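S.K.: Quick one, what's the 3D model for this:
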Amino acid sequence: MPSRSATAGPFNRSWGAYAFLAPALLILFLSLLLPAIATIGMSFTDISFLRPANWVGLDNYFRLMADGRFQQAIGNTMYYTLGVTFPTMALGLLAAVALNRKFPFRIVFRTIFYLPVLTSLIAAAVVWVYLYEPYSGPVNGLFVSLGLGPQPWLSSPNLAMMALIIMAVWRDFGTAMIIYLAGLQDIPEEIYEAARLDGASKFSILWRITVPMLGSVTFYLMIILIVQSFQVFGAIYVMTGGGPLGSTETIVFQMYQTAFGYTEFGYSAAMSTVLFFVILLFSLVGTKIMRRGEG
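M.R.: You can find the predicted model right below:
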């Protein structure tokens, strides 16, 4: 029969581990879980600091389904997400393949391409506002030098979202490059050597070997970029303010305006809850698909 000390050992060690984890778990609960629960609870009320709060049940969610402005924000968010995700992945892959080869100063080029990621988002947005300036900005200066007329990049409903997407791709493709570079290190060089001996072209090697073998990396990166794009706010706040005519108003920006502009905190909480569950569902499904593919 095992001694009491022998059976109590694993139990005591578990409680010791929980004791060390308790401060981090408490911080996690207070900073993430508790606000999330409070937000979900607020979504069932008409809370506003201008009047007493009342329980309204699902009224905020029914209002969302009939809100044309919210539907426009969903469309804008999807447009931005698709416009950022796939070009960022494509440019990141091309940069990673180019910089995975051995040549002088490749570390310098990697650093230069990754620098925008380290730049403050607000600072980068301010710089791009200057670049898009309609009269003296460098972008329109380039257009004029090519014989094209200047464009109202941030004041045109047709161009403003595209201008935001270009800035986001410039800033984020360095992240995609680093992730793809890590994935390329795991592909055995013997596979490439065998393909070259068989007479495969560089494009064929890229399309038939590199891209398929980076499938799990690509899917992981796609999930990260989509979740990140769903939550875009800072660049829109600085560069367009949601305009013109709501053409760059995304879900998160509309949540901010609804809460702090119109003081409709309950309605804003309903928007936040919907976005939270959409991102959660997408992340869970994406993770399950990725694990099944790895298996």
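S.K.: make it CA atoms for all contacts and neighbour counts henceforth
M.R.: Will do.
S.K.: isn't residue 96 right up against residue 177?
M.R.: Yes: if you go by Cα atoms under 8 Å, residue 96 and residue 177 touch, sitting 5.0 Å apart.
S.K.: Comparing these two, which shows the higher neighbour count?
M.R.: residue 177 (25 against 22; other Cα atoms under 10 Å).
S.K.: Quick check: the more buried one vs residue 185, distance?
M.R.: From residue 177 over to residue 185 the distance is 12 Å, taken as Cα to Cα, to the nearest Å.
S.K.: The residue most central in space within the chain and residue 82: what is the separation?
M.R.: Residue closest to the mean C-alpha point of the chain, counted by Cα atoms, centre = their mean, is residue 228 at 1.4 Å. Residue 228 sits 12 Å away from residue 82, going by Cα to Cα.
S.K.: Then residue 58?
M.R.: For residue 58, the distance to residue 82 - Cα to Cα - is 31 Å.
S.K.: What of residue 117?
M.R.: Residue 117 is 20 Å from residue 82, where distance means Cα to Cα.
S.K.: Which of the residues in stretch 40-55 are classified as buried?
M.R.: Under the neighbour-count criterion of 16 or more other Cα atoms under 10 Å, stretch 40-55 has 40, 41, 42, 43, 44, 45, 46, 47, 48 buried.
S.K.: Which residues are in contact with the second one?
M.R.: For residue 41, no residue meets the contact criterion (Cα atoms under 8 Å, 6 or more residues apart in numbering).
S.K.: thinking again about what came up before, the residue nearest to the centre of the chain is in what secondary structure piece?
M.R.: Per DSSP states H and E: residue 228 is located in helix 215-230.
S.K.: other SSEs contacting that helix?
M.R.: In terms of contacts (3 or more Cα pairs under 8 Å, 6 or more residues apart in numbering; DSSP states H and E), helix 215-230 is packed against helix 68-99, helix 160-184, helix 265-294.
S.K.: and this one, so I can compare the two:
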Amino acid sequence: MRRCAMPAPSRIRRFSACHAAVVEHTMNLLPAKPYASTHALWRRGRRRELATAVVMLAPSLLFLCAFTYWPILRSVVYGLFDVQLGSPEIYFVGLENYVRLWHDALFWKSLRNTVVYMVVTVPTSITLALMLAVALDRGLRGTALYRSAFFYPVMIPSVAAGMVWVFLYAPGYGPINSLMGFLGLPKLEWLYDPRWALPAIIFMSVWKYAGYFMLILLAALQLVPRDLYEAARLDGVSGFRQLLHITVPLISPTLYFVVVIGVLHSYQIFDYVFVMTQGGPADATNVLTFYIYQNAFQFRDIGSASAIANILLLVVGGLIGIVALTLGRRVHYMGR
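M.R.: Modelled structure (predicted):
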């Protein structure tokens, strides 16, 4: 009863004093360092993530800079100098290397051979790859066996493949000429005739890369919804029109990728020419990459070789730009 008789204001003051003491004691137990703001914590986390990303990417970036960007930069610089292999003397000549190439008939012939190789090889390889991919996508028996058989040439090293085709093209005892003689056709000196040397290398390249493109296109075909084909068949649409109006638009991103890869591969041809023809006969198979090798290591002219490499870089970049402007705009992405 006495405890209840305490005036209300006194109880309130006593409670407030106790509460203040508890709060003060609790604050004294907390660390002196204040809490960081949410924004500061977010920035700290972002910096930590950025540092981790830089550490993880550093080896790849160093490798890329050392073996891609630095050689390109040196090639651009050497194209303006007279640089001889094995000689410490370097002379600035400006655009003289490019002017000399402008009047070099062999340079223009190698450029023409490279363009012909690209124009024939890329469409032929992609068309054949698409036909094979569509055939395998129909669910034929032994699809896994056919897929492995078509992809097998890709796994053969380029030098080994070139040596195999040198044997196949051999004029006297080669299997191809033996088959042509059995069929009553005239035998050809494939790698020794200027008219047939480049087509022989083109045929071998199509055999080498069609399986690689086929595997990529087959993966894209398996993502196309099957109900679209069922609806088209119910409407009486032919198989060719299904391919033209359903398949090609839906796999157009993959086709675009394959075209870009094919263009890049066509301008990197060197090993087949080196192993099979050495640029002959009569420079009929001399392409830009092999002409770069000749200037650098046979003629020992690093300046001219660098100038040719720079021109090749511009040509490839221009072609990729044309492909992006023409085919890139026609690409249809599902879901957009």
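S.K.: ok, back up a step: let me have the buried residues of stretch 40-55 of structure 1 in TSV, extended by secondary structure.
M.R.: Formatted as TSV, these follow (DSSP: H, G, I helix; E, B strand; the rest coil):
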residue	secondary structure
40	helix
41	helix
42	helix
43	coil
44	coil
45	strand
46	coil
47	coil
48	strand
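S.K.: ranges for the helices of the stretch 1-150 of structure 1?
M.R.: Under the criterion DSSP state H, counting those that start in this stretch, helices of the stretch 1-150 of structure 1 are mapped to 4-28, 34-42, 59-65, 68-99, 106-118, 121-131, 138-145.
S.K.: Residue in structure 2 paired with the residue nearest to the centre of structure 1?
M.R.: Under the alignment (TM-score structural alignment), residue 228 of structure 1 pairs with residue 265 in structure 2.
S.K.: Check the spacing between its match and residue 317 of structure 2 real quick.
M.R.: With Cα to Cα as the criterion, residue 265 of structure 2 and residue 317 of structure 2 are 13 Å apart.
S.K.: repeat for residue 106 of structure 2
M.R.: For residue 106 of structure 2, the distance to residue 317 of structure 2 - Cα to Cα - is 22 Å.
S.K.: again with residue 123 of structure 2
M.R.: Distance from residue 123 of structure 2 to residue 317 of structure 2, by Cα to Cα: 19 Å.
S.K.: With residue 214 of structure 2 instead?
M.R.: Distance of residue 214 of structure 2 to residue 317 of structure 2, computed by Cα to Cα: 25 Å.
S.K.: that older thread, ranking the helices of the stretch 1-150 of structure 1 by burial, who's on top?
M.R.: Among the helices of the stretch 1-150 of structure 1, helix 68-99 has the highest mean neighbour count (mean count of other Cα atoms under 10 Å), at a mean of 19.
S.K.: From what I see, residue 252 of structure 2 and residue 328 are in contact.
M.R.: No: between residue 252 of structure 2 and residue 328 there is no contact under Cα under 8 Å: 9.0 Å.
S.K.: of those two, who's got more company?
M.R.: Between residue 252 of structure 2 and residue 328, counting by other Cα under 10 Å, residue 252 is the more crowded of the two (20 against 15).
S.K.: Trace the more buried one over to structure 1, please.
M.R.: Here residue 252 of structure 2 is matched to residue 215 in structure 1, going by TM-score structural alignment.
S.K.: Contact partners for residue 80 of structure 2?
M.R.: Contact analysis of residue 80 of structure 2 by Cα under 8 Å, 6+ apart lists 92, 93, 94, 95, 96, 97, 303, 307.
S.K.: what sits up against stretch 282-297 of structure 2?
M.R.: Residues from elsewhere that reach stretch 282-297 of structure 2 (Cα under 8 Å, 6+ apart): 85, 106-107, 109-114, 194-195, 197-198, 267-270, 273-274, 277-280, 300-302, 304-306, 308-309, 312.
S.K.: what's the matching range in structure 1 for it?
M.R.: Under TM-score structural alignment, the counterpart of stretch 282-297 of structure 2 in structure 1 spans residues 245-260.
S.K.: how long is that stretch end to end?
M.R.: End-to-end distance for stretch 245-260 of structure 1: 19 Å, by Cα to Cα.
S.K.: Could you pull out the buried residues of it?
M.R.: Across stretch 245-260 of structure 1, burial judged by 16+ other Cα under 10 Å covers 246-259.
S.K.: before we move on, what about stretch 176-195 of structure 1?
M.R.: 176, 177, 178, 179, 180, 181, 183, 184, 192, 195.
S.K.: Can you tell me what the last one aligns to in structure 2?
M.R.: Using TM-score structural alignment, the equivalent of residue 195 of structure 1 in structure 2 is residue 232.
S.K.: same deal with the fifth one?
M.R.: Residue 180 of structure 1 maps onto residue 217 in structure 2, with residues paired by TM-score structural alignment.
S.K.: Isn't that match up against residue 133?
M.R.: Yes: using Cα under 8 Å, residue 217 of structure 2 is in contact with residue 133, at 6.2 Å.
S.K.: Let me see the contact set for the corresponding residue of structure 1 for residue 159 of structure 2.
M.R.: With TM-score structural alignment as the matching criterion, the partner of residue 159 of structure 2 in structure 1 is residue 122. Contacts for residue 122 of structure 1 (Cα under 8 Å, 6+ apart) come out as 234, 235, 238.
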